[in-house]
Structure formats: C-alpha cells, structure tokens
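1. this is a predicted model, with the sequence first.
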Amino acid sequence: MSTFSRSLFATAAGLALFGLSACGGTSTGGEPTTQPPAPGAALQSFDPCTFFTPEELTSFGVGTTSQDFTQVSFQPGCEWEGEKLSIGLQKNAKDTVQSLGQGGGFDKFEPTNIAGREAAEIIVGGATDQGVCNYAVSAGGGFVMYQLSGFMRDSVPDPCGELEKVVNQTASRLPQ
C-alpha cells in the first residue's frame, strides 16, 4: 500500500478518540450499584482482525492474511491486501458516527443507514478521485471504520460502490 494511501487512512483514523471506562459505585444504603456500560463497551472484545471470513475476504479480492492496521492507538484494526486494493477494518469505542461527522476535514461525509444502523460514507479531505473510500458504521456504542484503497487511483473504478457492497454484506454482524 502506498504511503499516500496510508496517510489518508491515518487522517481518517486521526479524527477519532479512543477511551473506555466503566465504574461501579455504592448506593446510599451501602449496596453495590451497577453503572450502565460505558459507551463503546460492546466493542471492547470485538476483534476487527478476525471479523471477516476467509470466503468473504477472497470474494472482496484480498488475501486471507491480515496485517496490523493500527496507525493510531485509539483506533486499532487490521487490513488485507489483494492485487488491486486493500480492505481495512478498525474499531473506535468512544466516538459515534455522528460525532465523527462533526470533526470536519472531509471531502464527503454522507450520512446513510446500513443494516438498520447509523452510518456514513466518507472521503477524507484531499482524497476525492484518489481510489479510496471509508464507511463508518455504528456498532456497540462506538463505530467500526471500513476502508478500501485501490493501489492505483484508477485500479478500482468505484471505490465507494465496492466498499458499500462489503459493508452491506457484513455490517449486520457487528456488535450491537
């Protein structure tokens, strides 16, 4: 994957913050209380690196061996490379699709709904017509970022259309 493509993904990843916290307390009667789960708690055990099946990866045109795609510590994930493109998947347990959109810095941030979940098609600033696309999909109190990057800007004629197929096929399995 080119340095330029990686930097675009790092920019997208850099728009998010990561943090998990959960705390319990004591009621006025001295009884332990249970706090509601912290935002993103359902994503804590979600592993982006094992989410796709080998059959899915092959159908997407990428290999079945994942590589670390944690460009920033607060948004861990993996990517899979093929001959023409790579697919990345990262999780963010603190922010939401909506809060991500408030950060700005996008050529395109188009809210949508996928598998009954809040989502957005995203092209980071300066990446229009560069063969890349991102989808943020609400999951487990945070979001999961799907990414597609063509190795050449024209190696995938419609990167957002191709990535949307991947997202539509798999998003229903993301944590609630």
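-> Arrived safely.

2. can we go C-alpha only for contacts and neighbour counts from here?
-> Noted.

3. any buried residues in the helix or strand hosting Arg6, and which?
-> Assessed by DSSP states H and E, Arg6 sits inside helix 3-13. In terms of neighbour count (16 or more other Cα atoms under 10 Å), helix 3-13 has its buried residues at Ser5, Leu8, Phe9, Ala10, Thr11, Ala12, Ala13.

4. okay, and the spatially most central residue of the chain sits in which element?
-> Nearest to the geometric centre of the chain sits Met145, at 1.0 Å (Cα atoms, centre = their mean). Element membership for Met145 (DSSP H and E) is strand 142-150.

5. against that first model, consider the following:
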Amino acid sequence: MTRRSRRLITTAACAGLLSLSGCALGDTAPGQESPAPQPKPAGLRDFDTCTFFSPDELTAAGANGPSEPVEDFTFEQGCEFEGETMLLTLYKNQDETVASYETGGHWDSYRKFDINGRAAATGVSAGSTGQGICNTLVDAGGGVVILSVTGFMKDDVPDPCGEAKKLAEQIEPRLPR
C-alpha cells in the first residue's frame, strides 16, 4: 500500500469518526451558547523553505542561492539550494512527524535522536545507502522539517548524514515550536 493510499484511507476514516462524534454530541441545549472555536496554531503553514536559510548558513553548508522550489508532492513542499558538489533541500510536512516517518519501510536506516528536546532522526532512503544521500528530520510546528543532503557524485560529500545533522542542530532554535 502506498503512502498516498494510506493517507486517503486515513483521511476518510478520520472524517467518518468526526462525523460520528458530531452526531453523538447532539445540539447545544436551548439557552446555552456553543464554545467559541479556538484558533488553530499556524504550525508550518507560514514556514517558507525558500527563504529560511541565511546566506551565511547556506555558504557554511556548501550551498548557495537562489533557491529552486520543489513541488513533487503537495504534502511535502520544499526548496533546493545547489552547491559545487552537492544539493541541499529543505522540506516541510505539516501532516507527519519524526515518529510517523519511521514506519512504512521507506528507509535503509533510520536513527532517532534528540535536538534540544525535539524528536529528530537521520534517515537514508531505501536503496540509497552508499550513494551520498542522507536526510535529517526534526519535529517542528506540529509537523516535520526535513533537510536532505545529496552529493552530485556519491563521494562528493564524505558524510552526508553528519552534514545534514550538523545543519539541523544549527537551525533548530529558529524552527517553529
């Protein structure tokens, strides 16, 4: 089962449960006011992956601007920054977390750790071991931010997981809670 089909099934199931819970609660008693809806936190909605990095952060990471939007999936938006030997991509996903990404067999390796009280993980996508590609995921704003380091040649970035993790640790204080 693909991630997309699981997402559709989950969405349908949640919609059904919400409609059932609404029926079970019934209407507000006469003379009682409904509680005012609580504003939903912005989370990652306003987090701009294309403008997040400072020029100094990009230079230190071995990349530069301008950014190029990556819109392969509507649920995982991002921007990529090219360097001389590598590509740095920053994604956001408001619907997933470090814990939810762990399941599903999408990884050759997935190592969880903590950055200042936030769940984080370093993952090598299935089939990418030894290819100079690594991702670091960090919980942020109720979702997850993903830093992907990809060497143009498999030996261009000797430790892509170390580079992605180091950059995640540097930017973590600026990520939304």
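-> Yep, it's here. Just so we're clear, the structure is a prediction, and the values are computed from it rather than from any experiment.

6. post the TM-score for the overlay when you can.
-> Here the superposed chains carry a TM-score of 0.80, computed using TM-score structural alignment, normalised by the length of structure 1; 156 aligned residues with a Cα RMSD of 2.5 Å.

7. just to revisit the earlier point, so what's the residue nearest to the centre of structure 1 up against?
-> Met145 of structure 1 is in contact with Gly88, Leu89, Gln90, Lys91, Asn92, Asn134, Tyr135, Ala136, Val137, counting by Cα atoms under 8 Å, 6 or more residues apart in numbering.

8. which ones among those residues map onto strands?
-> Members of the contacts of Met145 of structure 1 lying in strands (criterion: DSSP state E): Gly88, Leu89, Gln90, Lys91, Asn92, Asn134, Tyr135, Ala136, Val137.

9. ok so, going back, now for the helix holding Arg6 of structure 1, which elements pack on it?
-> Contacts defined by 3 or more Cα pairs under 8 Å, 6 or more residues apart in numbering; DSSP states H and E place helix 3-13 of structure 1 against strand 117-124.

10. what's in contact with the strand it packs on?
-> Applying Cα under 8 Å, 6+ apart, the set of residues contacting strand 117-124 of structure 1 is 8, 11-12, 97, 105-113, 132-139, 160.

11. ok, average deviation of the strand holding Met145 of structure 1 from structure 2?
-> Superposing on structure 2 places strand 142-150 of structure 1 at an average distance of 0.4 Å from its equivalents, by mean Cα distance after the TM-score superposition for structure 1.

12. next helix or strand past that strand?
-> Past strand 142-150 of structure 1, the next helix or strand by DSSP H and E is helix 159-170.

13. and that next one, what's buried?
-> In helix 159-170 of structure 1, counting by 16+ other Cα under 10 Å, buried: Pro159, Cys160, Leu163, Glu164, Val166, Val167, Thr170.

14. quick check, nearest of the residues you listed to Phe74 of structure 1?
-> Distance ranking of the buried residues of helix 159-170 of structure 1 against Phe74 of structure 1, using Cα to Cα, places Val167 first at 21.8 Å.

15. before we move on, back to that, from the middle of its chain, how far away would the strand holding Met145 of structure 1 be?
-> Between the centre of strand 142-150 of structure 1 and the centre of its chain there are 4 Å (Cα atoms, centre = their mean, to the nearest Å).

16. what would the buried residues of helix 159-170 of structure 1 look like in TSV with distance to Phe18 of structure 1?
-> Listed next are the buried residues of helix 159-170 of structure 1 as TSV, based on distance: Cα to Cα, whole Å:
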residue	distance to Phe18 of structure 1
Pro159	27
Cys160	25
Leu163	24
Glu164	25
Val166	25
Val167	22
Thr170	23
